[in-house]
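Asker: 3D model of this:
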Amino acid sequence: MPDIKLFAGNATPELAKRIAERLYISLGNATVGRFSDGEIQVQINENVRGSDVFIIQSTCAPTNDNLMELIVMVDALRRASAGRITAVIPYFGYARQDRRVRSARVPITAKVVADFLSSVGVDRVLTCDLHAEQIQGFFDVPVDNVFGSPVLIEDILKKTDLNNPMVVSPDIGGVVRARAIAKLLNDADMAIIDKRRPKANVSQVMHIIGDVAGRDCILVDDMIDTGGTLVKAAEALKERGATKVVAYATHAVFSGTAAMNLANPALDEVVVTDTIPLSDEIKALNKVRALTLSSMLAEAIRRISNEESISAMFDA
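Answerer: Got it, this is the predicted structure:
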């Protein structure tokens, strides 16, 4: 294996440690903090000249701080003559700002962030479950978008308390994801929730396509934000006879009133991954579990460093 150097910002320290352990290396020695005026302070405290460097940093909340940490770390490593720099961004913030709906006077911030990373000196990006896969095209450097679904599916298959399970997509846009997961769950039945969203972070369940009566429903999505959509979906499923509702998602954004929403008894369990750390408030609910993607991300890093195929990781 080439000389891999693994560095981490302050966004996902536990995930970074787990990835390092699975690669049998130590995290690089770097100071990532703040000056007294709040500006980001970065210093690389070891030789990285010619090394294959990977920076692990989700751009989750506080989004702007974590993004700037990543940007400044890239610049520091580039000026220290790193051979190649890969930004490992398990959760890519701003991904939902990927288009101008009806030509509204709004930015395409996902493109702005992609340009920012490319211009500062990132050679490659490794991310997980982008909100929209076409965001890869916003970058001027190669992007590997891996998937958390194998880890989620493995957990679902281990569950012994699911009877007559049915995979449910929380909206029309998630049908492809739900269908792929249902296929891997022994061709499980599917249902779709057709909803209308009058404004950001507010949704209204309108109609359920499929018979969920007497079924244990598995809601699958790429992320959970405030949880409002999830709760309305769970309530609608229970009203139509579902016996249990378990939600699976890769990214635990959990902003705003998420803790209050997830406490709703219509949701029996919520399973996410560690691309974003859970707050103490969320942990206190005792119904949210976080699976680790460290093995998958470590394997992706190993393959990138060895110039091996990433897509082969997900070949059926």
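Asker: when you work out contacts or count neighbours from here on, use the C-alpha atoms and nothing else.
Answerer: Fine.
Asker: distance from the chain centre to stretch 57-65, please.
Answerer: 12 Å (C-alpha atoms, centre = their mean, to the nearest Å).
Asker: what comes up buried for that stretch?
Answerer: Residues 57-61, 65 are the ones in stretch 57-65 that count as buried (16 or more other C-alpha atoms under 10 Å).
Asker: do the same with stretch 221-234
Answerer: 221-234.
Asker: what's stretch 226-244 in contact with?
Answerer: 170, 193, 201-205, 208, 212-217, 224, 245, 247, 253-258, 261-262, 264, 266-268 (C-alpha atoms under 8 Å, 6 or more residues apart in numbering).
Asker: ranges for the helices of the stretch 51-200 of the chain?
Answerer: Under the criterion DSSP state H, counting those that start in this stretch, the stretch 51-200 of the chain carries helices at the ranges 63-79, 109-120, 149-158, 175-184.
Asker: from these, which stretch is densest packed?
Answerer: Comparing these on average neighbours per residue, with mean count of other C-alpha atoms under 10 Å, the densest one is helix 63-79 at a mean of 20.
Asker: from the contacts of stretch 226-244, which ones fall inside strands?
Answerer: When DSSP state E is applied, the contacts of stretch 226-244 are split such that 193, 202-205, 208, 216-217, 224, 245, 247 fall in strands.
Asker: what's the neighbour count on the nearest residue to residue 124 once chain neighbours are set aside?
Answerer: Once its chain neighbours are removed from consideration, residue 124 has its nearest residue in residue 86; the separation is 4.6 Å (C-alpha to C-alpha, 6 or more residues apart in numbering). If you count neighbours by other C-alpha atoms under 10 Å, residue 86 ends up with 24.
Asker: quick check: residue 86 touching residue 126?
Answerer: Yes: using C-alpha atoms under 8 Å, residue 86 is in contact with residue 126, at 7.0 Å.
Asker: quick one on the thing from earlier: tell me the buried residues within the contacts of stretch 226-244.
Answerer: By the neighbour-count criterion of 16+ other C-alpha under 10 Å, those include these buried positions: 170, 193, 203, 205, 208, 212, 215-217, 224, 245, 247, 253-254, 258, 261-262, 266-268.
Asker: and this one, so I can compare the two:
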Amino acid sequence: MKDSKVSKIPYGHVGIIVHKSCKDLGEKIDGHLADRRKWEFNQSNSKYFLEALKDSYVIDSDIIRFSNGEAKGILNETIRGKDIFIIADVGNYSIKYNMFGTENRMSPDDHFQDIKRMISAIAGKARRISVIMPMLYEGRQDKRNSRESLDCAMALQELENLGVENIFTFDAHETRVQNAIPLIGFESLHSTYQIIKSMVETQNELQVDKSKLLVISPDTGAMDRAIYYASVLGLDVGLFYKRRDYKKIVNGKNPIIQHEYMGSKVAGKDVLIVDDMIASGESVFDIARELKQKDAENIYVAVSFALFTEGIDKMDEYYKKGIIKKLFSTNLTYIPEKFKQADWFQEVDMSQLIATLIDKVNYDDSISPLLDATDKIKKFLQKKG
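Answerer: Got it, this is the predicted structure:
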């Protein structure tokens, strides 16, 4: 082995704390990180790598629950001087616990409390703490429209006060919420490249051509995302805007009266609807139905988070009727097995991107290439073209 200068100096030995809410994704991230480090070591050909290569970087930890619902975080190995990354999925409603003999599902509030418990267990012994929260806690309550709480900003400030130095999330509903924590790192990454790659590789009949494919934004809030998709794919973009009844509030929202479309003709074209998430799915269903009435061909939907809070019966119905052809969504939040088994669902794996993020942050490398994948998307399309 040739001697060479030190080219990789980590901020500290990396350690990953994976919450139960993120177990499957965390295992994939850990595997990719271990493979990446071994590959880098072989490429560098250096005995001065300054990092012990491991098969796993996951820290042995646990959250213990008492019968009255209280809990505590426990670390079963040393984290002193390590660069710690805490990974948690606050949207995982499949995790359950017993309280007074009753089985309860964990809410986003419970998951966020567990993040704070683990930071408390670290007790300042780690060299640096970063939190990777793929779906941002309280991200839907990110701005104040009247006399109401500002939960997301308060949560971010709590993490800052607990000593967290970096917060990473994906497709934040409103990135300006980072103004609440201007002195620490906050990055919102995107799943655009992985979704486009999955679409092109799995949908053979899909043609990325301006005359055959149109990008649609389901509302004004998703317009920037739709414009980005359209720009990198070289397509036209259309917009639906929601006319709401501001005299009523149903389930915390003003009900939608009608969706109005603005844009070029959709007749005879495939359509790609893009958004950050599907909650109940009603907006997407209404838009897909109207697009079919305008003689659109195949309708595809691409989101980072597919929640379907009201169940997937209607999605099954729209697939069987030929209204929606395929839904692309990431594994950044919990996906029930019945979603994965559905013919209309295509899972997009994000674990390799997160492993790369951890590796780069640990070595204080620039993560700019991970924040803007435009060149990567164009090279992929040229290769496929």
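Asker: columns distance to residue 39 of structure 1 on top of the ones in strands among the contacts of stretch 226-244 of structure 1, output as TSV?
Answerer: Output for these, formatted as TSV (distance: C-alpha to C-alpha, whole Å):
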residue	distance to residue 39 of structure 1
193	45
202	35
203	38
204	41
205	44
208	49
216	49
217	47
224	30
245	44
247	39
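Asker: pick out the most distant pair among these.
Answerer: When C-alpha to C-alpha is used, the two most widely separated members of these are 202 and 216, lying 25.6 Å apart.
Asker: still on that earlier bit, ok, of the buried residues of stretch 57-65 of structure 1, which one's closest to residue 108 of structure 1?
Answerer: Compare each of the buried residues of stretch 57-65 of structure 1 with residue 108 of structure 1 using C-alpha to C-alpha and the shortest gap goes to residue 59, at 16.5 Å.
Asker: tell me the contacts of the equivalent of that closest one over in structure 2?
Answerer: Taking TM-score structural alignment, the alignment pairs residue 59 of structure 1 with residue 90 from structure 2. Residues touching residue 90 of structure 2, when contacts are defined by C-alpha under 8 Å, 6+ apart, comprise 21, 107-109, 111-112, 133, 135-137, 333.
Asker: relative to residue 198 of structure 1, how far out is residue 71 of structure 1?
Answerer: Counting by C-alpha to C-alpha, to the nearest Å, the separation of residue 71 of structure 1 from residue 198 of structure 1 is 35 Å.
Asker: now do residue 294 of structure 1
Answerer: For residue 294 of structure 1, the distance to residue 198 of structure 1 equals 37 Å [C-alpha to C-alpha].
Asker: all strands for the stretch 1-150 of structure 1, in order.
Answerer: Listed in chain order, the strands found in the stretch 1-150 of structure 1 under DSSP state E, counting those that start in this stretch are 4-8, 30-34, 40-44, 52-56, 84-89, 124-128, 143-146.
Asker: map residue 29 of structure 2 onto structure 1.
Answerer: Residue correspondence to structure 1 (TM-score structural alignment): residue 29 of structure 2 is matched to residue 19.
Asker: of residue 294 and residue 198 of structure 1, who's got more company?
Answerer: residue 294 (23 against 9).
Asker: quick one: the more buried one and residue 22 touch, right?
Answerer: Yes: in this structure residue 294 of structure 1 lies within contact range of residue 22 using C-alpha under 8 Å: 7.4 Å.
Asker: can you put the helices of the stretch 51-200 of structure 1 in CSV and add distance to residue 308 of structure 1?
Answerer: As requested, the helices of the stretch 51-200 of structure 1 are arranged in CSV below (distance: least, C-alpha to C-alpha, whole Å):
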stretch, distance to residue 308 of structure 1
helix 63-79, 24
helix 109-120, 23
helix 149-158, 20
helix 175-184, 25
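Asker: counterpart of the residue nearest to residue 124 of structure 1 over in structure 2?
Answerer: The alignment partner of residue 86 of structure 1 in structure 2, by TM-score structural alignment, is residue 130.
Asker: spit out the contact partners of that match.
Answerer: Under the criterion of C-alpha under 8 Å, 6+ apart, the contact partners of residue 130 of structure 2 comprise 83-86, 164-168.
Asker: 10 Å - rerun?
Answerer: Neighbouring residues of residue 130 of structure 2 by C-alpha atoms under 10 Å, 6 or more residues apart in numbering: 16, 83-87, 119, 159, 163-168, 185-186, 358, 361-362.
Asker: among the residues you listed, the buried ones, what's the PyMOL command?
Answerer: Taking 16+ other C-alpha under 10 Å as the burial criterion, the selection of buried members of those in PyMOL is written as:
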select buried, resi 16+83+84+85+86+87+119+159+163+164+165+166+167+168+186+358+361+362
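Asker: flag every buried residue along stretch 163-171 of structure 1.
Answerer: Neighbour counts over stretch 163-171 of structure 1 (16+ other C-alpha under 10 Å) mark 165-171 as buried.
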